[in-house]
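**Student:** Coordinates only, no sequence provided:
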């Protein structure tokens, strides 16, 4: 059962990809969907066995690398964190596969698309089930490859090519950090297996690396390198630029990869290495700072986006910030709880957006929509549920996890505990709540409620999607309503032993109890900010909002935020262009076409004929000349053979060269 859940998507991808011509569009789609649904059913059994029965399963299959100290096996670890990730991955993937059967039915390359989806699912399962960091890195790189293939699925579009390359290159920065982390872990612990590393981590608290007369704590270095890996994959501030551009791929890709599963791989990495992160206060502070800034920045930028999918993409980036700074506050279980809830309502939002785009002839600009609730009532209903869950409306999924993260930050800010930057996380997270509610309802107003801005042709062809698209939306809507309520006590309740040893907290970092003693009015702060954002969005969309265009300060900030704080422009100006100029002006023109070509092929073409022209003068036809050169060469050989490189030899060598040159002259 444990291995079957992994190889079923691989089997489905191979048969759907290579046998799609014979299976046909629907045959390949049905077979691949069946494989993923079977994996989902098995993941539920594993979740019951691991989560409810308290059994942790770890086993090794075959040796992979055996090089003296480095011994790596194909091993798998099924603990509570893995069981939760398996349910999330396979459930969302099953619904996306079912959704794609209808959404991609007009595409001639549908079997290839389904094969790519299953390749991604397979590598994601390898990532979360590995029992060593090297095997996890294999899955990590595999999902990056699958992401490139899926974003670039419509490879004839220039925007898709550029977005796929950008995602691949930006993620290489994070992958480089994770690769260095793997080398550092092996250098420190002489092992890459999780259980070995975590069991001996406390003994390496005072272990330091010496670099340029500086001593750096080894656990801090490893934690920072792991965070760089998570920075790229989970699109945190600085390496976030690839995520909004990745929306050029098909909408099911956005739902599966860039909302629910792949972008959460960085959060999973941090949670998995919680036994190591806990011993570095500096790394935890970095997590808090970057997570809080990402949550605030992405929520603010999402307010001024007009592309339907990009708004939801920046929302994903913001919610990932909440998960990361929850890990920085040592609340890894709360981060996993929010990861689980977020997977359902964010996949719901993306698939609902796909239903809208499918209905309005592939239009994605919200300003060219409006009044769609009359044509798409069910899509409007489920998207309203997803937006309310995202905004943290009471008793929906986001309310139980996101609000609890903010409560923990508030409690640590008001308490006497010396938790650095918890106040920053509290205020930036609270402001992000306001912006999240604002752009969520701005999206609803522009898309479904405001006056229609579509042309007559699109209005006459707008209709509700079929059941294969609506059924996944209904299931995700139910998950967005009930998952948070049913899993709250199980995941983050007091006295729960669900996580067991898969998540580690030092006693001094157990911060959740503080949130229960907050005043009620402070606990209601996120709700009031959400309501304020909803009211402001409603006011600006119902009434005339020409008045604020005259305010120069508002216009300036709107322009600045609409340009995404010029992150892409700064990267292009200070990083991309200097590298390209160096590559063209120095590397290409001077080295490739200059030095290498002169020394290499073009130089040999000129040098060899000139040498031949010089040597042919030696062929005089007189035997005395030939005897002279033979004796001269023999003398030169004997000098090198019998005389070491002393002063006499150094003096004799120029003498011999002088005779040779004199002869030629």
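**Tutor:** That came through, no problem. It should be emphasised that the depicted structure is a prediction, and the values quoted were computed from it without experimental measurement.

**Student:** Could you use CA atoms for every contact and neighbour count after this?
**Tutor:** OK.

**Student:** Identify each buried residue in the helix or strand harbouring residue 579, please.
**Tutor:** In this assignment (DSSP states H and E), residue 579 forms part of helix 577-581. Across helix 577-581, burial judged by 16 or more other C-alpha atoms under 10 Å covers no residue at all.

**Student:** Strands of the stretch 1-150 of the chain, start to end?
**Tutor:** Here the stretch 1-150 of the chain has its strands, by DSSP state E, counting those that start in this stretch, at 57-67, 70-78.

**Student:** highest average neighbour count across these?
**Tutor:** strand 70-78 (a mean of 18; mean count of other C-alpha atoms under 10 Å).

**Student:** and the angle from it to strand 57-67?
**Tutor:** Here the directions of strand 70-78 and strand 57-67 differ by 160 degrees (axes from the mean of the first three to the mean of the last three C-alpha atoms, to 10 degrees).

**Student:** Check which helices and strands strand 70-78 sits against.
**Tutor:** Applying 3 or more C-alpha pairs under 8 Å, 6 or more residues apart in numbering; DSSP states H and E, we find strand 70-78 packed against strand 57-67, helix 110-129.

**Student:** Using a markdown table, please lay out the strands of the stretch 1-150 of the chain together with distance to residue 263.
**Tutor:** As requested, the strands of the stretch 1-150 of the chain are arranged in a markdown table below (distance: least, C-alpha to C-alpha, whole Å):
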| stretch | distance to residue 263 |
| --- | --- |
| strand 57-67 | 26 |
| strand 70-78 | 21 |
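
**Student:** Mind checking the ones you listed for the one nearest to residue 13?
**Tutor:** Residue 13 lies closest to strand 70-78 among the strands of the stretch 1-150 of the chain, at 21.1 Å (C-alpha to C-alpha).

**Student:** Touching the closest one from outside, list them.
**Tutor:** For strand 70-78, the external contacting residues (C-alpha atoms under 8 Å, 6 or more residues apart in numbering) are 50, 56-66, 129-132, 134-135, 190-193.

**Student:** which helix of this protein spans the most residues?
**Tutor:** helix 158-189 (DSSP state H).

**Student:** Structure two is appended below for comparative analysis:
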């Protein structure tokens, strides 16, 4: 059963990819949907057996790599953390597959698309079920590859090419850090399997490593390197620039990447490595700071974005910041709880956005929509549920995890945690503001788009509506149902899957924090949503007047251009590196030094010698005879001289023997 969970999506991918021409679009889609759907059903059984029944399962298939002390197995670990991820990934992936059958139904390359989706799911399952860091790295690189293929699915579009290459290159930076972290783990522990590394972690708290000719505390260095990997995949501040550009892919791709697969890999990595990170206090400090800053940065950037999918993409970046700083505060269970909750309402938002885009002729600019609440009432209801859950409104899924993260931040009583708490609270205000802004501009405002497109807008098929309805149910109820199981005081659900030192259990202190600090994020969310509704529905002319003022224009430009991160990267870093590469390494070294001393210089010398040798050819036979005679004489003299030397050497050796 357990191996089928992992390998059924691979079977669906192979069937759709290699036999899609014979199966057709619907046949390939049906095979991949059945494969992923069966994997979800088996994941439910695994969740019951492992999570609720408390029976972790470890499977070893065979030896993969073995060289001296380096030993890596193909092995799978199914514990509480794994089965939670399996349920979330396979459930969202199944619904995205179903949605794609209708959304991409008119595309002639539907079998290829379904194959990529199933392959994406397979590599994510490899990542979360791996029993060692090397096997996990296979899944890690696999989801990076599939993201490239899916973002670049419409490969005739230049922007899709650029976005896919950007996602691949930015993630390579994070992957390099993760690879260095795995190397450091092997140097310290002599093993790469989780069980050995986590069991030995306390013994290496005082161990040091030399890196770049500096000496560091080994565990803190490894923790930072692992976190760099998480920063790349989970789009944290600094390596976040690929995430909004990934919107160039089809909308189902955005839902799968942002809800359950690629961007959650970094959070999963930190949670999986919790027994190691607990002994890396400096690394955890960095994690909490970066997470808090990412939550605030992405929320402010989303305030002024006009592309429908980009607003939701930046909200993903912001919510990942919450999860990351929860991990930095050693509350891994709260981070995974929010990860699972976020997957449902974020998939609902993206697929709802896809329904809107599908209805208005593939238009993504919110300024060209408006008035859609009458034309798309069901989609409006679904987007409303997703937005309210994202805002953390009471009794919806987001409320039960997002507010707990902020409470934990305040209750930890450290400078970094309070820094993250206040930034997270401000981000909650911004989240409510841009969520209501999205609803107001798209659905409530007066129509602004093309008359022909708006008049032809209508709800999608029953299949797309069913997927949205199925996602709306957990977006409302799953937080309330699973709260006590995942983060309730005294719960034994996680077992040994997650580990926190007793001094880091701030979730208990959160129960006794001041009530004013508990309800502050909720008050900010409500006020942000109310203010946004007023400004965009009633006082939009006043808002426009403020936007075109001097200060408003500067602030709007700064936020709309994503805090100028792309400008700095392109003009300060990338352009200078390209100039250096061209003018120095290419023109001076490659074309200059190497070619002058290497093949180019050698060929020039030989050519000059050949040209000079032409003057030796006089055409007279007696000249050639003279050269031949001189050559024979020189050869004879050389032979005689070498023979005399050999005789002298032999006499010297004989004399030495006789003397002894």
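**Tutor:** The structure has been received and is ready for your questions. Values in this document were obtained by computation on a predicted structure and should not be read as measured data.

**Student:** From what I see, residue 92 of the first structure and residue 260 are in contact.
**Tutor:** Yes. Contact status for residue 92 of the first structure versus residue 260: in contact at 7.3 Å, counting by C-alpha atoms under 8 Å.

**Student:** tell me, what's touching the two both at once?
**Tutor:** Common neighbours of residue 92 of the first structure and residue 260 (C-alpha under 8 Å, 6+ apart) are 343-344, 347.

**Student:** ok, and the most crowded of these?
**Tutor:** Ranked by neighbour count (other C-alpha atoms under 10 Å), those have residue 347 at the top, with 31 neighbours.

**Student:** Give me the distance between the helix or strand that contains that residue and the centre of its chain.
**Tutor:** Per DSSP H and E, residue 347 of the first structure falls inside helix 332-359. Centroid separation between helix 332-359 of the first structure and its chain, computed with C-alpha atoms, centre = their mean, to the nearest Å, is 16 Å.

**Student:** and what of stretch 323-332 of the first structure?
**Tutor:** Relative to its chain's centre, stretch 323-332 of the first structure lies at 18 Å (C-alpha atoms, centre = their mean).

**Student:** Give the buried residues for stretch 228-248 of the first structure.
**Tutor:** Quick answer for stretch 228-248 of the first structure (16+ other C-alpha under 10 Å): 228-237, 239-248.

**Student:** From these, which land in helices?
**Tutor:** Short answer: those in helices (DSSP H) are 228-233, 242-245.

**Student:** Residue 162 of the first structure: which of the residues you listed is nearest?
**Tutor:** Nearest to residue 162 of the first structure among those, counting by C-alpha to C-alpha, is residue 245 at 8.7 Å.

**Student:** What is the neighbour count of the nearest residue to the closest one once chain neighbours are set aside?
**Tutor:** Leaving aside its chain neighbours, residue 245 of the first structure sits nearest to residue 163 (5.5 Å; criterion: C-alpha to C-alpha, 6 or more residues apart in numbering). Burial measure for residue 163 of the first structure: 22 neighbouring residues, criterion other C-alpha under 10 Å.

**Student:** What residue in the first structure is paired with residue 521 of the second structure?
**Tutor:** Using TM-score structural alignment, the partner of residue 521 of the second structure in the first structure is residue 526.

**Student:** Tell me which residues touch its match, please.
**Tutor:** Residue 526 of the first structure neighbours (C-alpha under 8 Å, 6+ apart): 392, 403, 406, 430, 433-434.

**Student:** Using a markdown table, please lay out the residues you listed together with secondary structure, distance to residue 487 of the first structure and neighbour count.
**Tutor:** Shown next, in a markdown table, are the contacts of residue 526 of the first structure (DSSP: H, G, I helix; E, B strand; the rest coil; distance: C-alpha to C-alpha, whole Å; neighbours: other C-alpha atoms under 10 Å):
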| residue | secondary structure | distance to residue 487 of the first structure | neighbour count |
| --- | --- | --- | --- |
| 392 | coil | 16 | 25 |
| 403 | helix | 15 | 24 |
| 406 | helix | 18 | 26 |
| 430 | helix | 24 | 25 |
| 433 | helix | 22 | 31 |
| 434 | helix | 26 | 24 |
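
**Student:** Take those and lay them out in CSV including distance to residue 313 of the first structure.
**Tutor:** Putting those into CSV (distance: C-alpha to C-alpha, whole Å) gives the following:
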residue, distance to residue 313 of the first structure
392, 18
403, 21
406, 22
430, 20
433, 16
434, 17
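
**Student:** List just the nearest of the residues you listed to residue 490 of the first structure.
**Tutor:** residue 403 (17.0 Å).

**Student:** just checking, that closest one touches residue 390?
**Tutor:** No. If you go by C-alpha under 8 Å, residue 403 of the first structure and residue 390 don't touch, sitting 10.8 Å apart.

**Student:** Okay, the most centrally placed residue in the first structure and residue 411 of the first structure: tell me how far apart.
**Tutor:** Centroid-nearest residue in the first structure: residue 233, 2.1 Å away (criterion: C-alpha atoms, centre = their mean). Distance, residue 233 of the first structure to residue 411 of the first structure, by C-alpha to C-alpha, to the nearest Å: 30 Å.

**Student:** again with residue 92 of the first structure
**Tutor:** With C-alpha to C-alpha as the criterion, residue 92 of the first structure and residue 411 of the first structure are 34 Å apart.
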